[in-house]
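Peer 1: return a 3D structure for these sequence lines:
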Amino acid sequence: MKSFRNKSISVKMREILTLSNVAQYTFFSALVWQLMRAYTLTVLAQCTQSGDSLATDKEIIAWVNKKLASSERKRAIKSFQDPTISDACVVLDLIESIKPGTISYSLVKTGTAEDNLENAKYAITSGRKIGAKIYALPEDIVEVKPRMVMTVFACLMARDYTPNVKEMSSVEPLKNHE
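Peer 2: All right, here's what the predicted structure looks like:
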């Protein structure tokens, strides 16, 4: 019952946000992805100076490269399909650019597919730790899925434009109430 209600809500949201038409519930995951992407870009639009237009792919890529260059990182990307993204090092460098001291480069290894996956896991965890609302999977980065890679960079961009976001390390742990 809950699943049906969630699907109904998502279909209503699709209509409100004027997203692509979904004729069958089998495309539910694609619809959810569109909603998550719309959410990310809306948050990003609210963070930018104009506040009224969604960021384009080119603007996000330009921001990534500018941020990396400003922190003297040697990496850059050309698109969300850039094969250099697969080792997740560009994501790790971007996180380090946003919040210096976050990444422990002794944990970063390259060379094998397993290393790339571990780097991607570390990147997503570190991004969430600094307050980015990343919902992509490590496999999305390793396989360089352009739509999901875009959301990773957009979430990091939104985090960078929102400096007062609570970080995971600054949240107090729950205390035992005996």
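Peer 1: hey, let's count contacts and neighbours off CA atoms from now on
Peer 2: Noted.
Peer 1: for the longest helix anywhere in the chain, packing partners?
Peer 2: With residue count as the measure and DSSP state H as the assignment, the chain has helix 28-47 as its longest helix. For helix 28-47, the contact count by 3 or more Cα pairs under 8 Å, 6 or more residues apart in numbering; DSSP states H and E identifies helix 2-17, helix 146-161 as packing neighbours.
Peer 1: need the winner for burial among those.
Peer 2: Here the criterion is mean neighbour count by mean count of other Cα atoms under 10 Å, and of the helices and strands packed on helix 28-47 the winner is helix 146-161, at a mean of 23.
Peer 1: now the angle from that one to helix 28-47?
Peer 2: Angular relation of helix 146-161 and helix 28-47 on a 0 to 180 degree scale: 30 degrees, by axes from the mean of the first three to the mean of the last three Cα atoms, to 10 degrees.
Peer 1: and helix 146-161, what does it pack against?
Peer 2: Other elements packing on helix 146-161 under the criterion 3+ Cα pairs under 8 Å, 6+ apart are helix 28-47, helix 57-70, helix 89-98, helix 138-142.
Peer 1: how about 7 Å then?
Peer 2: helix 28-47, helix 138-142 (3 or more Cα pairs under 7 Å, 6 or more residues apart in numbering; DSSP states H and E).
Peer 1: test my guess that Val149 contacts Pro138.
Peer 2: No. Counting by Cα atoms under 7 Å, Pro138 is not a contact partner of Val149; they are 9.9 Å apart.
Peer 1: on that earlier part again, what's the closest of the helices and strands packed on helix 146-161 to Ala158?
Peer 2: Distances from Ala158 to each of these were compared by Cα to Cα, and the smallest falls on helix 28-47, at 4.9 Å.
Peer 1: to compare against the first, here's another:
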Amino acid sequence: MTSAAERPLLFLDVDGPLIPFGTSSGHRHAAASDSSASLDQGNPLLERLDPGIGPRLMALGCHLVWASTWMDDANEAVAPRIGLPRLPVVEWPDLCADAGPRGLHWKTRHLVEWASRRPFIWVDDEISAMDRIWVAAQHPAPSLLHHVDPTKGLLDDDFSALAGWLRAVAPSRVTSTGD
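Peer 2: Below you'll find the predicted structure:
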């Protein structure tokens, strides 16, 4: 259990968790890196954002951090549309650096460093078993690597899982998830 002063981090990816890849017709969209240049030109992917998701994320009581290739564009284009304030942004290291064991996501090592021994949740659609094994071995504080179905984005069941983990790790921090 964490101390009352220790507020868990919640590393949040954009594509998949907040902007689902699936559509009613079953088509998949292009990656955000292709679309982020057109943020001010009515990016149609932003229409997939659920404006009610920001308050639900805030209600979790975590310290929210963008962990996405959108980087600060998430503060400009995503946050205002879902009711979030400006959030800290993980700055990614050079991707040519040693990524670690085969199958380890390129974000994993850097997120553990960024967490700096604090409890954290990582919400992403690309989390693997290797990421979970590596974090369990390398990070001394509690962590939850929560995989989101990229065709659906964050759903009620995801919020229930996040809130349940938080109640176990930092019970005084969870207020409401809108369930």
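Peer 1: now what about the TM-score between them?
Peer 2: Taking TM-score structural alignment, normalised by the length of the first structure as the basis, the two superposed chains have a TM-score of 0.25; 79 aligned residues with a Cα RMSD of 5.8 Å.
Peer 1: ok so, going back, reformat the helices and strands packed on helix 28-47 of the first structure as CSV; add distance to Ala69 of the first structure.
Peer 2: Formatted as CSV, the entries for those read as follows, by distance: least, Cα to Cα, whole Å:
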stretch, distance to Ala69 of the first structure
helix 2-17, 35
helix 146-161, 15
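Peer 1: on that earlier part again, and among the helices and strands packed on helix 146-161 of the first structure, the most buried is which?
Peer 2: Between those, the one whose residues have the most neighbours on average, counting mean count of other Cα under 10 Å, is helix 138-142 (a mean of 22).
Peer 1: now for it, which elements pack on it?
Peer 2: Packed against helix 138-142 of the first structure by the contact rule (3+ Cα pairs under 7 Å, 6+ apart) you find helix 113-129, helix 146-161.
Peer 1: just put those helices in a markdown table and tack on distance to Asp93 of the first structure.
Peer 2: Conversion of these to a markdown table gives the following (distance: least, Cα to Cα, whole Å):
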| stretch | distance to Asp93 of the first structure |
| --- | --- |
| helix 113-129 | 9 |
| helix 146-161 | 12 |
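Peer 1: of those, which is nearest Asn65 of the first structure?
Peer 2: Of all these, the one in closest proximity to Asn65 of the first structure, counting by Cα to Cα, is helix 146-161 (10.9 Å).
Peer 1: what angle do the closest one and helix 113-129 make?
Peer 2: Compare the direction of helix 146-161 of the first structure with that of helix 113-129 by the same axes, to 10 degrees and you get 40 degrees.
Peer 1: count the residues that sit near Lys67 of the first structure.
Peer 2: 20 (other Cα atoms under 10 Å).
Peer 1: next, format the helices and strands packed on helix 146-161 of the first structure as JSON lines and append distance to Asp57 of the first structure.
Peer 2: Rendered in JSON lines, the data for those read as follows (distance: least, Cα to Cα, whole Å):
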{"stretch": "helix 28-47", "distance to Asp57 of the first structure": "10"}
{"stretch": "helix 138-142", "distance to Asp57 of the first structure": "16"}
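Peer 1: for Cys155 of the first structure, find the nearest of those helices.
Peer 2: helix 28-47 (6.4 Å).
Peer 1: among the helices and strands packed on helix 138-142 of the first structure, which is nearest Ile61 of the first structure?
Peer 2: With Cα to Cα as the criterion, Ile61 of the first structure lies closest to helix 146-161 of those, at 8.1 Å.
Peer 1: now do that closest one against helix 57-70, angle only.
Peer 2: Between the axis of helix 146-161 of the first structure and that of helix 57-70 there is an angle of 60 degrees, by the same axes, to 10 degrees.
Peer 1: give me the distance between Met150 of the first structure and Ser29 of the first structure.
Peer 2: Applying Cα to Cα, to the nearest Å, one obtains 17 Å for the distance of Met150 of the first structure from Ser29 of the first structure.
Peer 1: go on, Asp93 of the first structure?
Peer 2: The gap separating Asp93 of the first structure from Ser29 of the first structure is 30 Å, by Cα to Cα.
Peer 1: same check, this time on Met36 of the first structure
Peer 2: 10 Å.
Peer 1: got any residues that touch both of these two?
Peer 2: Contact with both Met36 of the first structure and Ser29 is made by no residue, according to Cα atoms under 7 Å, 6 or more residues apart in numbering.
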